[in-house]
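S.K.: Quick one, structure for this:
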Amino acid sequence: MSETLPLWLPSEKRINESNLKKFEDLIYQTEGLLFDSYSDMHKWSVDKPDQFWKLIWNFAEVRYSKYFNQVVLNQNQFSGARWFEGSRLNFAENLLRNRSEKTAIVSILENGERVAVSYKDLFIKVAKCAHGLRALGLKKDDRVAGFVTNSVEAVIAMLATTSIGAIWSSCSPDFGVNGVLDRFGQIKPKVLFACRDYFYNGKHIDCLQRLRKIQNNISSLESTIIFSPLNTLKENSLNLEKTMTFELLCENSEVSIDFEQLPFNHPLYIMYSSGTTGAPKCIVHSAGGALLQHLKEHRLHTNIKSDDVVFYFSTCGWMMWNWLVSVLASEATILLYDGSPFHPKSTALLDIADQEKVSIFGVSAKYISAIEKSGLKPIHSHKLDKIHTILSTGSPLTHGGFEYIYKSFSPDIQLSSISGGTDILSAFVAGNPYMPVCSGEIQCKTLGMDVQIWSDMGDSIIEEKGELVCVNPFPSAPIYFWNDPGDKKYHKAYFEKFDNVWCQGDYGEITSNGGIVIYGRSDATLNPGGVRIGTAEIYRQVEKFDQIVDAVCVGQLWEDDTRVILFVVVRAGEYLDDNLIAEIKTLIRSEATPRHVPAKIIQVEDIPRTISGKVVEIAVRSLIHGEDIKNSDALANPESLEYFKDLEQLKI
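M.R.: Next comes the predicted model:
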């Protein structure tokens, strides 16, 4: 990939006032090291993990009751690495370090209802919730499940749970019953927090019927705590067993918290794989690993400071919710939004960003593409004068998406495309207040993560496409998978391709700029004529057509080879005719290569997505080959699967 000119350059003032500069100064003070570039700092961070991670701990002022004996044991073995042995801390205590009247959380519902909670009040609310949970018999290592909206109650429940040393696991209420049971049924929770109802896209959605089925099918449940963001709750109308309201749970006079002091590697969260190819994997993350990685990413890579208002559009079923809530450890304000990003109008999130003076605005790449296609130009319609950083993740952000931000938002915003995953609850590659932003490229490898691109032969390559790997252990690797004797599923997920090297399953490239491009998931790459192609390379061209609102690209086995099939959803009033098909093929041929050109372009009504909004390429590929989808409940729109079955166009 040839070198590209930057879309944005940080000013000297921005660099010098950044947290990363303060951290670099700390390195000089403690280690006597000066770096010529970020690349040099990154090399030191992966070559000297003991010094680096110790400095992160000290720089972020981790709250602890017992200091560690050693930063990392067995640092050359992923499965054997042990972090911060001997230390004792509590995750929730670190997020509740501020006890002032400063605003901790602003919560906004789709209907406009707004709640603000100070750090002082948040602490007291968590104290009352934790006291109530202890009274129910909750103790260290018990599991607490959350079938919850993105709300203040969800944050309080998580913090109360983890203050006790119990393990939190959540999904959003847009999951179907089977999707919830596939997840929570595996981990046997003792307590369930659940929302009674919620608003989405202008509709009032009742959860009570699903909640009854969930309760009846999880035998481990001893208590259910229910709340209603819409204040429609009447306890005597619930007719649910072993159930109380959130208000009743917290109806006590407790104002202090007994934070359970636990090892660094004590389990904190159970997260889930998408579950589109079978039962979801239950990924267990440690309290210390999540805390330290999030502090590193928030302070150094996102430059979060205490006066920031940080927003990320997410649900409680996506890891970005966990990432956002950890911002409390940096004493900033977090903004929660529950509802459709496009209701009551397409500017809903931007209106809120203006209203709440958001400074760090996080969304999915799909959202950026959607507002670009709608013709929205926030530079003319909104102030957004407080935003200094825009974050994008969930899927690769196209060149057009990068350029749209700088033309239609502001020329002086740091656009941080980030990529990591639920697997590590953090990022491998992310933003950087020191470096330029180049179109289509993620700025840097994150500190402490020895990220490389490898060929199938296991060679490190630059300016070539290959597998994204991490060759050194890091604190936020899962501590194990739930119900995985001998760590067999764990090993298969990350270490089957390259021994003792983390293989993330992303197909990418390191550019001559030192930036990173993600082309898509490795298991969704196309292979026509034996040439490997990332689906993002095709999407990048398709998104240039205003007539097309969504697309999915897969490979079909055909005549001892693979042919590229592109499915598209067209805008209302448009149609995929021969002229549009020809235009799409011509653009892909000229901007990519002839091998990228789809053999077939087929119009469909909808495209399957996970509940967190990601296109499910593997499911589409399975369907066109006549294979069944094992777990359609993991999808937001399972009815869309019907559009890909037994298509006549794919038989010729």
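S.K.: For the rest of this, base every contact and every neighbour count on C-alpha atoms.
M.R.: OK.
S.K.: Enumerate every residue touching the closest residue in space to V152 that isn't next to it in sequence.
M.R.: What sits nearest to V152 in space, not counting adjacent residues and going by Cα to Cα, 6 or more residues apart in numbering, is S107, at 6.5 Å. Contacts for S107 (Cα atoms under 8 Å, 6 or more residues apart in numbering) come out as R114, V115, A116, S151, V152, L335, L336, Y337, D338.
S.K.: Doesn't S107 lie inside a strand?
M.R.: Yes: counting by DSSP: H, G, I helix; E, B strand; the rest coil, S107 falls inside a strand.
S.K.: Can you report how many residues lie near the nearest residue to Y312 once chain neighbours are set aside?
M.R.: Distances taken as Cα to Cα, 6+ apart put G362 closest to Y312, at 4.1 Å, once the chain neighbours are dropped. By other Cα atoms under 10 Å, 23 other residues sit near G362.
S.K.: now I105
M.R.: Close neighbours of I105, defined as other Cα under 10 Å, add up to 24.
S.K.: In this structure it contacts V117, no?
M.R.: Yes: applying Cα atoms under 8 Å as the test, I105 and V117 come out as touching, 5.3 Å apart.
S.K.: To check against the first, give me the structure of this:
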Amino acid sequence: MRPAFTGAELAATGLGKYVAWLADHGRRFDTYHDLWAWSVDDLEDFWASLWDFYDVAGSRGNCVLADRAMPGASWFPTARLNYAESVLGGVDDPSRVAIVGRSQTRAPVELTFGELTDQVRRARAAFQSLGVRKGDRVVGYLPNVPEAVVAMLATASLGATWACCPPEFGAKSVIDRLAQLEPTLLIAVSGYTYGTKEVDRTAELQTIRAALPTVRDVVGLTYGIHTVPDAHVWEWLLEEQSTEVPLEFEPVSFDHPLWTLFSSGTTGLPKAVVHSHGGITLEHLKLHGLHLDTRDGDRVLLMTTTGWTVWNCLVSALMVGASIVVTDGNPLHPDLEEPWRTVAETGVTLFGTSPGYLMACRNESMRPGDTFDLSAVRTLGVTGAVLPAEAYDWLYDVLPADVYLNSMSGGTDICSNFVSGNPWVPVYRGELSAPTLGADVAAFDDDGNEVTDQVGELVIRAPMPSMPVAFWNDNDMERYLAAYFDIYPGIWRHGDWVTVSDRQSVVIQGRSDATLNRGGVRIGTAEFYNLIEALPEVEDSLVVHLEDLTGGPGELMLFVQLAEGHEMDADTVKALKTIIRRELSPRHVPDLVAAVPAVPRTLTGKKLETPIKKILAGAPPERVVSPGSVTNYDAIEAYRIAALKTV
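M.R.: Okay, the predicted model is just below:
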């Protein structure tokens, strides 16, 4: 739909400059696919070249890949660096704006790079005064505001490890995640404004604090009318720090934990996915500089909360000299046009959003390119779900003709993308243009054979530096191995069904495991079960998510086997949805709640989540499930019947 960049247009991109730099150093490539093949065949040279091209602060050492086995690849074993230094050290003019903050809780704010650096310096000193040291964990219960960025960078500068949940998460969701880390310090808000509604989270915060016994100190951020009782005050704590204390960056090993992101919790507690300073630094330089074409002086807005991996990617745009826009509140208040309005008002060059939002705009016949001044926008990034082919047609009709549409797919697991567009390949309608550099992407059949132009499992055949260092408290790597290496030994299986074409473009077909992808955020079935099945009226339950092929949020279905003496009436449905909204989050609220006689399970006791999903999507039960291999086989028909109704 849009041809690849060529000539001077390509030369002006970050990718074009990198290719020219490689040529100056004796490596010439005629096509992107030649460059990609080199990047996965010669891992050592490729990843070393990124370090050198971006002149990463720190010492690289002489060894790039000491062990390429998966899992357990050992990257840059003698390197020393700090992610925060790469974020804060790349801009010569401290008066340039670094962060633009838009919130429905308070007035707009801006931080220059100089002010950001000073706040990180003060926060670092404050954290040290509270006893935070290298290896400690600092956690946040924070919205997407500049203070969250400051707190994360200050934590990283000390060699401590960061993790964060947004305040929209209920207490149980937060505790299930943060308690695993045994944090030392908690930074939090006690409420926020969502559109025109004031949301008080004081009770939830009190519950969270009580469930984190290792927390020695709590720092409260005054946010609008909301203050945190019995806590240090963020503003005062930073103000108290001496102006003489320098900002320093603890040199850490390449694989030293930087932050922890969380999986959906499909098989129990959410997996605490640990990412490293070195892996994220190199991967995000590649992501922004080569694939998203984020340039020095650009402005980036990615629609996200602090609980999604996209937030971490947003912060990393600072590494290439771009400024970022952080937003908090109801993104669709006062109307569906608000994100486009913010893009226009803040001069955004890279706007990242979801297929669901774009399809909602399309369904309302919006023409944002006519309504708003989007002349600054150079790239539209789309991730979180599959972007339908018809959305490509609409976008190229209603946006400026030179906007580059980059549809991407990756995950929390690598905090980046496996497949994406880039300036050197065309935009293909309904497809993701190519594997990213350094990502040895393929589709495998059940027997581990590579397949082309047919549906297969998305696999990665070579290690990447941003693959998780570990899962927290998974000392024997049992959960890590089960998550990615249970099917194809030594090959990363990501859990997506994909079709890879003979030109290497990719179509994502949906999740191949039981994880629920809701609005771009993975939701784990275990989170439902742990909450719902603790209720006296619930005997058992099963939840599935059916993707919407037109790009909408899909349908989240909760099937409940009621305890004896209870019935599924309107009050029961309301009660279930209310507790899910309160204890988990609004994203978890199912579209359909239905009563079923029993929950089918395998003979080892596992619920038939994926088989039920396939059956509800239209597959004949006899082709999906063998009656002799499951319990309660006769109950399956009740799911098909219930799915046709809405309670």
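S.K.: Superpose the two chains and report the TM-score.
M.R.: For this chain pair, the superposition-based TM-score is 0.81 by TM-score structural alignment, normalised by the length of structure 2; 561 aligned residues with a Cα RMSD of 3.1 Å.
S.K.: lining up the contacts of S107 of structure 1 with structure 2, which overlap?
M.R.: Contacts conserved in structure 2 for these, using both residues aligned by TM-score structural alignment, their matches' Cα atoms under 8 Å: R114, V115, A116, S151, V152, L335, L336, Y337.
S.K.: Quick one: residues contacting the alignment partner in structure 1 of Q206 of structure 2.
M.R.: For Q206 of structure 2, the aligned position in structure 1 is R212, judged by TM-score structural alignment. By Cα under 8 Å, 6+ apart, the contact set of R212 of structure 1 is L240.
S.K.: Pull up the gap between R212 of structure 1 and T245 of structure 1, please.
M.R.: Distance, R212 of structure 1 to T245 of structure 1, by Cα to Cα, to the nearest Å: 15 Å.
S.K.: same check, this time on W318 of structure 1
M.R.: As for W318 of structure 1, its distance to T245 of structure 1 is 25 Å (criterion: Cα to Cα).
S.K.: outside of stretch 404-411 of structure 1, which residues touch it?
M.R.: Applying Cα under 8 Å, 6+ apart, the set of residues contacting stretch 404-411 of structure 1 from outside is L7, W8, E372, L376, K377, P378, I379, H380, L384, D412, I413, L415.
S.K.: Repeat that for stretch 255-266 of structure 1.
M.R.: 64-65, 82-90, 92-93, 123-128, 130-131, 163-165, 286-289, 479.
S.K.: Sort out which of these are buried, if you could.
M.R.: Using 16 or more other Cα atoms under 10 Å as the burial test, the contacts of stretch 255-266 of structure 1 include 64, 82-85, 87-90, 92-93, 123-128, 130-131, 163-165, 286-289, 479 as buried.
S.K.: Next, check those residues against the strands and list the overlap.
M.R.: If you go by DSSP state E, these have R82, W83, F84, E85, S286 in strands.
S.K.: Which single one of the residues you listed is nearest to T302 of structure 1?
M.R.: Closest approach to T302 of structure 1 among those (Cα to Cα): S286, at 22.0 Å.
S.K.: so where does the closest residue to V624 of structure 2 other than its chain neighbours fall, helix or strand?
M.R.: Nearest residue to V624 of structure 2, sequence neighbours excluded (Cα to Cα, 6+ apart): P611, at 6.1 Å. Using DSSP states H and E, P611 of structure 2 falls within helix 609-616.
S.K.: what does that helix correspond to over in structure 1?
M.R.: Mapped onto structure 1 using TM-score structural alignment, helix 609-616 of structure 2 covers no residues at all.
S.K.: Buried residues in that helix, which are they?
M.R.: E609, T610, P611, I612, K613, K614, I615, L616.
S.K.: now do stretch 83-93 of structure 2
M.R.: Buried residues in stretch 83-93 of structure 2 (16+ other Cα under 10 Å): Y83, A84, E85, S86, V87, L88, G89, G90, V91.
S.K.: does I352 of structure 1 sit in a helix or strand, and which one?
M.R.: Element membership for I352 of structure 1 (DSSP H and E) is helix 348-355.
S.K.: which residues of structure 2 does that helix align to?
M.R.: Taking TM-score structural alignment, helix 348-355 of structure 1 hits residues 338-345 over in structure 2.
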